[in-house]
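1. the sequence and its predicted three-dimensional model are supplied below.
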Amino acid sequence: MAKKLLKLTTLLSVVLIVFLLTGCPKPEVYYTLNVSNDGSGSGIVTQNPEPEEKGYLKGTTVTLTADPDAGSEFVRWLVGEVEETGNPLEITMDSDKTVTAVFDLIPPEEYTLTINTTGDGTVTADPEPVEGKYQEGTEVELTAAPAAGWEFVNWLVGEAEETDNPLEITMDSDKTVTAVFDLIDLPEIILEWTSGDLMVLGAPCTAPEDGLGFQYLVGEQRLN
């Protein structure tokens, strides 16, 4: 009997020692991860792995990947108040966490429009550039106005000729446009003076072959 009691006592002692060493099973701890977006742009954030119904088990490593929408770009993360720029971003769930993905709109490209003239005239652009630049996709209307005695001939857009006036161009690159103006051809006056008083203004003349009076010409025709 004493031996049995000794064995039972020994067994209980072992169980007690094991219990004291291991303790009671600890409950599993879960943490919450809140993910949101901010900034002038837009995008989505994926989480790997996805959270369980209770959240993430303590110690879980979560990979966050920011994917900006078209026209937007990823800028940074805000993990609480700490900034991070790595994308993807790995975080360890050792507490409840709030993470914000910041997306901004991508500024549009800007292009320069250079306007030149050949001859005498002016060119107006509508709309006018902002600090010498147009945003990508802007439609610009160019209007050529010749000076008195001149006429508009054509545009040179790079090396391409255009004749429409006004001319519309789309700013999808830096562009150089030249407006070509030319003098209007005026008919020459033909006069001949042999005697008497006659004043002639603005007509080209030559001395006649016999030396008397003046001959005025138009083209190849001579009137005597």
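-> Structure's in. What do you need?
2. rest of the way, CA atoms for contacts and neighbours
-> Will do.
3. residues contacting Gly86?
-> Gly86 makes contact with Arg76, according to C-alpha atoms under 8 Å, 6 or more residues apart in numbering.
4. same deal with Pro88?
-> With the criterion set at C-alpha under 8 Å, 6+ apart, Pro88 makes contact with 63-66.
5. of those, which is the most crowded?
-> Most neighbours among those, by other C-alpha atoms under 10 Å: Ala66, with 23 neighbours.
6. now do the same contact list for the residue nearest in space to the middle of the chain.
-> By C-alpha atoms, centre = their mean, the chain has its centre lying nearest to Pro108, at 1.9 Å. Residues in contact with Pro108 (C-alpha under 8 Å, 6+ apart) are 135-136.
7. ditto for the one 4 residues further on
-> Contacts were defined as C-alpha under 8 Å, 6+ apart; by that measure Thr112 touches 132-134, 173-175.
8. from the residues you listed, which ones fall inside strands?
-> Under the assignment DSSP state E, the contacts of Thr112 contribute 134, 175 to strands.
9. measure the residue nearest to the centre of the chain to Leu89 for me?
-> Separation of Pro108 from Leu89 (C-alpha to C-alpha, to the nearest Å): 28 Å.
10. show me where the protein has helices.
-> Secondary structure of the chain (DSSP state H): helices at 2-22.
11. could you check how far the residue nearest to the centre of the chain is from Val15?
-> According to C-alpha to C-alpha, Pro108 stands 74 Å off from Val15.
12. can you check Asn87 too?
-> Relative to Val15, Asn87 is positioned 51 Å away (C-alpha to C-alpha).
13. between the two, which one's more packed in?
-> Shown here are Asn87 and Val15; by other C-alpha under 10 Å, Asn87 has more neighbours (15 against 12).
14. alright, now check it against this:
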Amino acid sequence: AAGGWTFTGWSGALTGIQNPATVTMDRSKAVTATFKENKYTITITTQGGTNGEEPGGTSTTAAGPYHEGQTVKLKATPKSGYRFVKWIAGSAEFTEAEIEVTVTGNMNYVAVFARIEGPTAYQIYMPVITR
């Protein structure tokens, strides 16, 4: 089968899924090979937030299923008070919030967010000397 397609079987004078197969041509016969297009999913999860809070952002992509070789945009949007850190896909990491991926099979991506920490407040005690 061509890339992106899977052979699913024979119909007509030949049946089954054996490939290659042999048909005896002792008269006129029709044989049809049937293929289905491979379709895949992209699963996106988010990480971020602490102490059981909601994740620190959302991620979007076009609805699947997707075809092998198709280019798909993934976009991570941080919530107020959070920043986007990276995408994780297996051992690969991407620091851009919007990336394009080429579908090669079922894929899993994690959008990682982190809370934006405010400046640290310090109390300073200064001795007061009076004369």
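-> Good, I have the coordinates. Keep in mind it's a predicted model, so treat the numbers as computed, not measured.
15. on that earlier part again, please pull up the equivalent of the residue nearest to the centre of structure 1 in structure 2.
-> Aligned counterpart of Pro108 of structure 1 in structure 2: Glu37 (TM-score structural alignment).
16. look up how far Tyr109 of structure 2 lies from that match.
-> To Tyr109 of structure 2, Glu37 of structure 2 is 23 Å away according to C-alpha to C-alpha.
17. Glu100 of structure 2: neighbour count?
-> There are 12 residues near Glu100 of structure 2, going by other C-alpha under 10 Å.
18. what do we get in structure 1 for it?
-> Checking TM-score structural alignment: Glu100 of structure 2 goes with Glu168.
19. ok, the closest residue in space to that match that isn't next to it in sequence - contacts?
-> Among residues not flanking Glu168 of structure 1 along the chain, Glu141 sits closest, at 4.5 Å (C-alpha to C-alpha, 6 or more residues apart in numbering). By C-alpha under 8 Å, 6+ apart, the contact set of Glu141 of structure 1 is 125-127, 166-169.
20. quick check, nearest of those to Pro146 of structure 1?
-> The nearest member of those to Pro146 of structure 1, counting by C-alpha to C-alpha, is Pro166 at 12.5 Å.
21. surely that closest one and Leu142 touch.
-> Yes: judged on C-alpha atoms under 8 Å, Pro166 of structure 1 makes contact with Leu142 at a distance of 5.4 Å.
22. these two: who's more crowded?
-> Higher neighbour count among Pro166 of structure 1 and Leu142: Leu142, with 22 against 14, using other C-alpha under 10 Å.
23. which residue in structure 2 aligns with the more buried one?
-> That one, Leu142 of structure 1, aligns with Leu74 by TM-score structural alignment.
24. equivalent analysis for Gln47 of structure 1, please.
-> When structure 2 is aligned by TM-score structural alignment, Gln47 of structure 1 is left unaligned.
25. I'd guessed Gln47 of structure 1 sits against Thr61; true?
-> No: using C-alpha under 8 Å, Gln47 of structure 1 is not in contact with Thr61; the gap is 10.4 Å.
26. what does Ala63 of structure 2 correspond to in structure 1?
-> In structure 1, the residue paired with Ala63 of structure 2 is Glu128, using TM-score structural alignment.
27. then Val23 of structure 2?
-> In structure 1, Val23 of structure 2 lines up with Leu89, judged by TM-score structural alignment.
28. and its match, what does it touch?
-> Per C-alpha under 8 Å, 6+ apart, neighbours of Leu89 of structure 1: 63-65.
29. likewise for Thr71 of structure 2?
-> 100-103.
30. show me which of those residues is closest to Ile124 of structure 2.
-> Proximity of the contacts of Thr71 of structure 2 to Ile124 of structure 2 (C-alpha to C-alpha) peaks at Glu100, which lies at 49.5 Å.
31. from Phe7 of structure 2, how far off is the closest one?
-> For Glu100 of structure 2 relative to Phe7 of structure 2 (C-alpha to C-alpha), the value is 29 Å.
32. what's the burial count for Trp155 of structure 1?
-> By other C-alpha under 10 Å, 24 other residues sit near Trp155 of structure 1.
33. got a list of what Tyr82 of structure 2 touches?
-> 56-57, 113-116.
34. now for those residues: which two are most distant?
-> Farthest pair in the contacts of Tyr82 of structure 2 (C-alpha to C-alpha) is Gly57 and Ile116. Separation: 12.2 Å.
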